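**Q** Got a sequence here, can you model it:
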Amino acid sequence: MRDMVGSDLKAIRGRLLSFVSEPAGPGDRSSYCFIEDGIVVVRDGRIDAVGEASELAPALPPGTAVDHHPDGLIVPGFIDTHIHFPQTQVIASYGAQLLEWLNKYTFVEEQRFADAGHAERNAVFFMDELLRNGTTTAVVYATVHPGSVEAFFAESERRGTGMIAGKVMMDRNAPPGLRDTAQSGYDESRTLIERWHGKGRQRYAVTPRFAITSTEEQLEAAGALNRENPGVYMQTHLSENLREIETVRQLFPDARHYTDVYDRYGLLGERSLFGHCIHLDDDEVRRLSDSKSVAVFCPTSNLFIGSGLFDLKRLSGGADPVRVSLATDVGGGTSYSMLRTAAEGYKVLQLGGQNLPALSAFHMMTRGNALALGMGGSIGTIEPGCFADLVVLDARATPAMAHRMETIEGDLDEELFVLMTLGDDRAVRETYVQGRASK
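**A** Got it, this is the predicted structure:
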């Protein structure tokens, strides 16, 4: 450890789990580092040292604050790669598939975000929910209103979290209160990029909602924003619903397929995240693979809205592998919890004759999603230099979990599977952002 004098220093002690590679399957002990009694030393918001408590504790300066979680499992903060901040009061809306759901519920609610006070109140609630569920970084959709982005980033900056977000661009097929124009969408997005991208831990995502709500002129403007602002992200939706796909085909008759609509405007790439990606043909998979774009697996929303089943094996394990991340997709998704999301992902894959081992799920929620965002070495692992964004988990948080854990003795894989299958916000004992407890 370096000299501690004059630094903002603390330590967090407990059972530590962090991944070093993608697990090859259940029981892959080479994929992670596990310390039964470890210490994370935090200096000025970042991890300064990690190791056995027996070695690090004696070296701590006298009076160093130590948060001790003797039976807690400490993992990197969860990362959610697709979630809608304006949909906190849309979640659990009954009985509709995608396009009807948008018009009946989502677009009605999102119009309320024209009011700055409403946006600010919802930003506070949204951040509270993320942190209560152990999520310390998220890729976030705001509304068409620039003020919604301002409210969200301001709240994230206040809490010290690292977020990626953007103003939705929509210039057709939406209510007048939710439409911009190709030019205003470009201008407002550019202003937000200048104000927020790279400010502290905040990052911007160019955000055309999906092809149905953007004209060709607006998609060209989105591509221009990407080209003109290296380092920004791009997020949108792709091939979620069969009726959606048919509508895109009608709106863009010259495109080879849905993915081609985005491709022709320069929206594919290493920092491009495409929510859902359920109904893709082989050429679309190849193009996503070649461009290193990210397909975002959103299991709870795919089930709730009845969109279809994600094919992880085809996308990540085929001849043209596509980078894949995991996300809640609130409010089509039904839980802010990445644990609940992983549990539904397991069930989705089971229906397709596939599997999601607990090690793989926890890797996706942490290091895997960090790599998908190009943020490996900054978040997603417990190692020196990373932000000290951590979650303390309790596999005995509920009576049912405690009862199940009576049969598990020292088997980390089984403990993780209990957390992922039975866990939710109640299993999150504490969330740390830059080493500060935030729950």
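**Q** contacts and neighbour counts: CA atoms only from here.
**A** Will do.
**Q** Can you point out the buried residues in the helix or strand hosting Leu315?
**A** Using DSSP states H and E, Leu315 falls within helix 312-317. Buried residues in helix 312-317, counting neighbours by 16 or more other Cα atoms under 10 Å, are found at Leu312, Leu315, Ser316.
**Q** nearest to Met127, of these?
**A** Leu312 (29.5 Å; Cα to Cα).
**Q** Quick check: next helix or strand after the helix or strand harbouring Leu131?
**A** Here Leu131, judged by DSSP H and E, is contained in helix 116-132. Using DSSP H and E, the helix or strand that follows helix 116-132 in sequence is strand 135-141.
**Q** this one as well, want them side by side:
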Amino acid sequence: MRVSMHRIIDLRSDTVTKPTAAMRRAIAGADVGDDWYGDDPTVNLLQDRVAELTGKQAAAFLPTGTLCNQIAMHAYVRSGHFVVCEAQSHVCGMELHSAAALSGVAFRRVPARSHGQLTAEDLERSLEPDPYDVGVVDLVVVENTHQLGGGWPAPVASVAELAAVATARGVPLYLDGARLFNACAATGATVAEYATHSDALMLSLSKGMGAPIGSLLAGDADFIREVRRLKILFGAAWRQAGIMAAAGLVALDEGHERLISDHENARRLAAGVAEILPGSVDPSAVPTNIVFVDVTGTGRTPWQWAECLASVGVLVTAVPGRVRMLTHRDIGPADIDAVIAAWKRIESASVTEPEKTCPPHAGDCGGGGRRSRVAEGPISPSAAAATADRSSGISVSRSATPGGRGNYTSSGLAGGSLRAVGNTTDSASSDPRGHWRHRY
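**A** Just a heads-up that it's a prediction; the model follows:
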């Protein structure tokens, strides 16, 4: 794969931001202790601040949002019982295997009519008691914003209606707030207003807020006490975690106010692509920082589009039928112009030279009757380094849903573990799990 030597514009996720100068100074000067013992002063300060921000009694600092979700479900849900959530929620999609392995919980998926937004009526039906008293629901999870719903934010009133239904059924409501700060920026609500209608919630600092790592769980004191026990049980008791907490504190100071610009950039990006590929994206349906482009009917798969865009220095992710792009702090108006120009250049090349799908020197991106080298399955953004041009050292993504599995070409594993990316020689095992199967 050939890669543009110009500046890489990374739209794979809002998790790819680099720490700001203020964050780096805070990290270098952080006052630290041992978080296992609970005596890291900077971690404790961050936890107290998030507890105050959410209006909850306490909070716990964890490495990832996924771990927050998994610990919360483990705390609330008995093995063999159900979690109710929207059908395309992160917890029942990307985290499905984690929940099975760690907690043995099952999911009752409820399809939403629009943008991943459940209604009170939807939830009411899903919480109807099992007449045989076998299926038991222990938790309702609401994702806000809803990633696969196009980053759609649920208004506070909607969350309140869902909470009322859950409360009436005696079921706690947990808010997966990986991008709750984006929801607040879009709706004008505060974090505390959302938190009021949840028994517990998670906030990520490493997405739009721009911190290099870290998310927090917030809830009542008994819940957080159990969270801290599970944090140790699951091997997530950091030591001198104050260096990361320090960056999180800076993110809380400087991150929220600038999210509006991310949303504006996303809408402008959507409008530009809509002009190039009419009907592929509706700019009015881009309320926050996530843009999905429907590329069905363009003559290329989403993975081929990702390959072509990477060849001109634009990194995106791909899911079935769609290309996903996320704006974030490191993306400015000039970058949006460059990305729109890249889409236009690639589409123009396919019109003027139908035997090709990418501009000159873009590599084999498929289409035009040519067989693509791109894997016809999702590959994690974490595999970007393994798909780099080895001579340039520049990472290139031909990825799809974060954490997803990819189907490799004949030179390697078929559907193998992502840890085998880059180790796809003919000597690889024919077992779909490859030699990694010996680890389990």
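**Q** TM-score for this pair?
**A** Once the chains are laid over each other, their TM-score by TM-score structural alignment, normalised by the length of the first structure reads 0.27; 175 aligned residues with a Cα RMSD of 6.3 Å.
**Q** picking that back up, which elements pack onto the helix holding Leu131 of the first structure?
**A** Under the contact criterion of 3 or more Cα pairs under 8 Å, 6 or more residues apart in numbering; DSSP states H and E, helix 116-132 of the first structure touches helix 146-159, strand 428-433.
**Q** Which one, of those, ends up nearest to Ile47 of the first structure?
**A** strand 428-433 (11.3 Å).
**Q** tell me the SS of the residue lying closest to Ile340 of the second structure once chain neighbours are set aside?
**A** Closest residue to Ile340 of the second structure apart from its sequence neighbours, by Cα to Cα, 6 or more residues apart in numbering: Gly272 at 5.8 Å. Per DSSP: H, G, I helix; E, B strand; the rest coil, the secondary structure class of Gly272 of the second structure is helix.
**Q** Correct me if wrong: Gly272 of the second structure contacts Ala342.
**A** No: judged on Cα atoms under 8 Å, Gly272 of the second structure makes no contact with Ala342 at a distance of 10.7 Å.
**Q** Check which residues of the helix or strand encompassing Glu124 of the second structure are buried.
**A** Element membership for Glu124 of the second structure, per DSSP H and E: helix 120-126. Buried positions in helix 120-126 of the second structure, judged by neighbour count with 16+ other Cα under 10 Å: Ala120, Asp122, Leu123, Ser126.
**Q** From the contact counts, what lies against whatever helix or strand comes next after that helix?
**A** Using DSSP H and E, the helix or strand that follows helix 120-126 of the second structure in sequence is strand 137-143. Judged by 3+ Cα pairs under 8 Å, 6+ apart, strand 137-143 of the second structure is in contact with helix 65-76, strand 82-86, strand 173-177.
**Q** one more time with 7 Å
**A** Secondary-structure packing of strand 137-143 of the second structure (3 or more Cα pairs under 7 Å, 6 or more residues apart in numbering; DSSP states H and E): strand 82-86, strand 173-177.
**Q** got the angle for that strand vs strand 82-86?
**A** 30 degrees (axes from the mean of the first three to the mean of the last three Cα atoms, to 10 degrees).
**Q** so the next helix-or-strand element following strand 137-143 of the second structure versus strand 173-177, what angle?
**A** Remark: after strand 137-143 of the second structure, the chain's next helix or strand is helix 156-168, criterion DSSP H and E. Using the same axes, to 10 degrees, the direction of helix 156-168 of the second structure lies 150 degrees away from that of strand 173-177.
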